[in-house]
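Engineer: task: produce atomic coordinates for the following.
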Amino acid sequence: MKFTTAILSLLAVSATAIELTPDNWDSETAGKVVFVKMFAPWCGHCKKMKPDWDKLMEDNKDSTTQLIADVDCTTDGKPLCDSNGVRGFPTLKYGDPSEAFPPL
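Structural biologist: Below is the predicted model of the structure:
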């Protein structure tokens, strides 16, 4: 029973996670302060912080003023990581998307 509950909890968190890409950046970040984890799936530190980060995203999913999200630097999010000068993982960035994050 505990295993089933754990799996369902993970699925619930995964379903609410927002992964930012150049295609959805403007629509997802509009009017919000953004806290972003730029990561690589193979990164040990990223894997270790994932449960806490997922909980933070879940706890803030209904916020209309802030967005907590992921950017996968190995797939569609790579241009965002490149434009933000990401050189190591994870990289955390916080701020107004129009000021703290350089345009693509």
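
Engineer: from here on, just use CA atoms for contacts and neighbour counts.
Structural biologist: Noted.

Engineer: is Phe101 in contact with Asn84, as I believe?
Structural biologist: Yes - when contacts are counted by C-alpha atoms under 8 Å, Phe101 is listed as touching Asn84 (6.6 Å).

Engineer: would you do the same for the sequence below? I want to compare the two.
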Amino acid sequence: MRETLWSLSVSERFHWSVSTKPTTSSCTRTTQLWRNKVAKIANNHKEVKFAIADEDEHSHLLAEFGLDDSGEEINIACYGPDGKKYPMEPMEEWEDDEVEEYITKMKKGKLTPHLKSQPIPKRQDSPVKTVVGKSFDKIVKDKSKDVLIELYAPWCGHCKQLEPIYKELATKVKKEKNLVIAKMDATANDVPEAFKAEGFPTIYFAPSDNKENPVKYSGGRTVDDFMKYLKEHATVAFKGKDEL
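Structural biologist: Modelled structure (predicted):
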């Protein structure tokens, strides 16, 4: 049976992380203080991996969990076995009971994960539909539609080159009601593991009948290339039509 591992990260403002090598006796005492606090909790949860980290050195982690503006001294968060992020309500002072309650709820699946997301657009005027973290499931995982989605980064030169081609493609197929041409800023929104982007742009095709196993597009990047691919792989679009 596969062991389920949890990862709990604890950051405390202005204090050293366990991985930091302190250079003074004061730093050593501070580090040991937090090691002791975490170890006391860790002894009750052997299936959880625990760590402590300095807030300044690991500010990117706080941002990932939506805790960068918490304003509190202690911030705790966990990556669950589902890969999702579960932040705890920030604390001004360490409370064993509150931390224990948080871990217990997490293990029982009673916590709501944090989802990094831009605001959902109020209007979709472009033929290319804009997807954000909070609208991903509704749009991309809609089982009544085939979806081609581009994961991009605002600074990516290749993404900028693709933009007019992608828009032309979306305009060309806009009458296909069961086909969505979409894009999402993968630097500002959480992306589901199945749609992981290791470079930009990354394009996936999510057919209507298999949303959990999207196919990474690796073909050419002309309008004709995309059209050929979509007509060959669409499950609900283009049916009964030779041409648009």
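
Engineer: ranges for the helices of the second structure?
Structural biologist: For the second structure, the helices defined by DSSP state H occupy 25-42, 59-64, 96-107, 136-140, 157-172, 223-233.

Engineer: redo those helices as CSV? Include mean neighbour count.
Structural biologist: Listed next are the helices of the second structure as CSV, based on neighbours: other C-alpha atoms under 10 Å:
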stretch, mean neighbour count
helix 25-42, 15
helix 59-64, 16
helix 96-107, 15
helix 136-140, 17
helix 157-172, 16
helix 223-233, 14
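
Engineer: which one of these lies nearest to Ile181 of the second structure?
Structural biologist: helix 157-172 (5.7 Å; C-alpha to C-alpha).

Engineer: the counterpart of Ile149 of the second structure in the first structure: neighbouring residues, count only.
Structural biologist: Counting by TM-score structural alignment, Ile149 of the second structure lines up with Val36 in the first structure. Val36 of the first structure has 21 neighbours, counted by other C-alpha atoms under 10 Å.

Engineer: contacts only, for Val36 of the first structure.
Structural biologist: By C-alpha atoms under 8 Å, 6 or more residues apart in numbering, the residues touching Val36 of the first structure are 68-71, 92-94.

Engineer: can you count the residues close to the equivalent of Glu176 of the second structure over in the first structure?
Structural biologist: Alignment note (TM-score structural alignment): Glu176 of the second structure maps to Ser63 of the first structure. Close neighbours of Ser63 of the first structure, defined as other C-alpha under 10 Å, add up to 11.

Engineer: gap between the closest residue to Phe39 of the first structure other than its chain neighbours and Thr5 of the first structure?
Structural biologist: In space, and not counting its chain neighbours, Phe39 of the first structure is closest to Pro90: 4.8 Å by C-alpha to C-alpha, 6 or more residues apart in numbering. Per C-alpha to C-alpha, to the nearest Å, Pro90 of the first structure is found 29 Å from Thr5 of the first structure.

Engineer: for these two, indicate the residue with more neighbours.
Structural biologist: Higher neighbour count among Pro90 of the first structure and Thr5: Pro90, with 22 against 10, using other C-alpha under 10 Å.

Engineer: so which of the contacts of Val36 of the first structure comes closest to Asp23 of the first structure?
Structural biologist: Using C-alpha to C-alpha, Val71 comes nearest to Asp23 of the first structure of the contacts of Val36 of the first structure, at 11.9 Å.

Engineer: which non-adjacent residue is nearest that closest one?
Structural biologist: Val71 of the first structure sits nearest to Met38 (C-alpha to C-alpha, 6+ apart), 4.6 Å away.

Engineer: contacting residues for the most centrally placed residue in the first structure?
Structural biologist: In the first structure, the residue lying closest to the centroid (C-alpha atoms, centre = their mean) is Asp70, at 1.5 Å. Applying C-alpha under 8 Å, 6+ apart, we find Asp70 of the first structure in contact with 17-20, 36-39.

Engineer: now these as a markdown table including distance to Leu11 of the first structure?
Structural biologist: Shown next, in a markdown table, are these (distance: C-alpha to C-alpha, whole Å):
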| residue | distance to Leu11 of the first structure |
| --- | --- |
| Ala17 | 10 |
| Ile18 | 13 |
| Glu19 | 15 |
| Leu20 | 19 |
| Val36 | 21 |
| Lys37 | 20 |
| Met38 | 21 |
| Phe39 | 20 |
